[in-house]
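Engineer: here's my sequence, what's the structure:
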Amino acid sequence: MQNTTAPKTRLPSGQAGENKALDYLIKQGLVLVARNFSSRMGEIDLIMKDRDTLVFIEVRKRSKGNFGGAVASITRAKQQRLVKTAQLFLQKTVKTPPSRFDVVALDGDDITWLKNVIDEM
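Structural biologist: Below is the predicted model:
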């Protein structure tokens, strides 16, 4: 007898959160450059263009506001890894455009987009 149960098509929570953030940012006029850029230093969830500015985006998802919510989960060490990874990405570009770091926080059904959250670039 065959198993007639349909396969699960559910995305892992992180990927589903990134998809939701990506859709939101595209509706705001940003253009996707790269997704899940990885280096030995870390990973950047989304890299997008906001007009002439290159935006490195960290997506944080929390189902509840426990422990300060999604934004509070970005530690100083995580910020340093993001900066180093972004620098590696920029080394591969011919011309270095203005850039910034944003966070898209998904707390339950709420989306919060925080611009220019790290001042090290």
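Engineer: drop to CA atoms for contacts and neighbour counts, all remaining ones
Structural biologist: OK.
Engineer: quick one: the strands in the chain, in order.
Structural biologist: For the chain, strands defined by DSSP state E occupy the ranges 31-39, 42-50, 53-62, 99-107, 110-114.
Engineer: is it possible to get CSV of those strands that adds distance to A16?
Structural biologist: Supplementary listing: the strands of the chain in CSV, determined by distance: least, CA to CA, whole Å:
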stretch, distance to A16
strand 31-39, 13
strand 42-50, 12
strand 53-62, 9
strand 99-107, 11
strand 110-114, 13
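Engineer: next up, for comparison:
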Amino acid sequence: MTTPTDRPNPANRAPAPHRRQLGQQVEQAAARWLETQGLTLIASNQHAKGGEIDLVMRDGDNLVFVEVRHRQRTDYGDPLETITLAKQRRIIKAARFYLHAQRLSCPCRFDVVGVTGSLPKLEFDWIRAAFDAY
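Structural biologist: Model prediction:
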């Protein structure tokens, strides 16, 4: 049984700049891992109206928009469980903006990579076509 002292305390979180830097490092690690799986990195941290795309990658003829979610521990759930419908909508909106800005018309999909652990030892859980742009 887990006691309250066994659980991480959100009040003990690292300051925002450190979390942001850690997030970028985890996204870079996820991009490198996805490259070992055959994808090619096109862009990262693409900001658009109302949202951000962590990674833009190519998988054959498909452009892949990748959301990277990280948790050091899974005490509060798996990182893949944190992709809400609202988050999906923001990613889709940002992807549409990216496609328009780049003047691209190609098959696309939305993948999610859940990352657990601490640098440099990370574990990756990849869901291809995690959601659709209905």
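Engineer: report the TM-score for the pair.
Structural biologist: The TM-score (TM-score structural alignment, normalised by the length of structure 1) is 0.85; 111 aligned residues with a CA RMSD of 1.4 Å.
Engineer: thinking again about what came up before, go through the strands of structure 1 and name the closest to Q80 of structure 1.
Structural biologist: Q80 of structure 1 sits nearest to strand 42-50 of all these, at 9.7 Å, using CA to CA.
Engineer: report the mean deviation for that closest one after fitting onto structure 2.
Structural biologist: Strand 42-50 of structure 1: mean distance to aligned residues in structure 2 after superposition is 0.4 Å, counting by mean CA distance after the TM-score superposition for structure 1.
Engineer: returning to that earlier point: would you mind finding the most buried of the strands of structure 1?
Structural biologist: Most buried of the strands of structure 1, by mean neighbour count (mean count of other CA atoms under 10 Å): strand 53-62, with a mean of 24.
Engineer: what about the counterpart of D132 of structure 2 in structure 1, how many residues close to it?
Structural biologist: Alignment note: D132 of structure 2 maps to D119 in structure 1; criterion TM-score structural alignment. D119 of structure 1 has 9 neighbouring residues, counting by other CA atoms under 10 Å.
Engineer: so stretch 54-63 of structure 1 matches what in structure 2?
Structural biologist: Stretch 54-63 of structure 1 lines up with residues 63-72 of structure 2 when matched by TM-score structural alignment.
Engineer: can you find the partner of K27 of structure 1 in structure 2?
Structural biologist: Aligned partner of K27 of structure 1 by TM-score structural alignment: T36.
Engineer: ok, how many other residues are close to A16 of structure 1?
Structural biologist: If you count neighbours by other CA under 10 Å, A16 of structure 1 ends up with 13.
Engineer: ok so, going back, contacts for the match of stretch 54-63 of structure 1, please.
Structural biologist: With contacts defined as CA atoms under 8 Å, 6 or more residues apart in numbering, stretch 63-72 of structure 2 is touched by 23, 26-27, 30, 53-58, 78-80, 82, 91, 95, 106-118.
Engineer: and for stretch 78-88 of structure 2?
Structural biologist: With contact meaning CA under 8 Å, 6+ apart, stretch 78-88 of structure 2 is reached by 69-71, 112-116, 131.
Engineer: again with stretch 105-120 of structure 1
Structural biologist: By CA under 8 Å, 6+ apart, the list of residues contacting stretch 105-120 of structure 1 reads 17, 21, 59-65, 69-71, 79, 83, 100-104.
Engineer: and for stretch 13-28 of structure 1?
Structural biologist: Identification of contacts with stretch 13-28 of structure 1 by CA under 8 Å, 6+ apart yields 32, 45-46, 59-61, 104, 106, 111.
Engineer: ok, 10 Å please
Structural biologist: Defining contact as CA atoms under 10 Å, 6 or more residues apart in numbering, one finds that stretch 13-28 of structure 1 is touched by 10-11, 30-32, 35-36, 45-50, 57-63, 103-106, 111-113.
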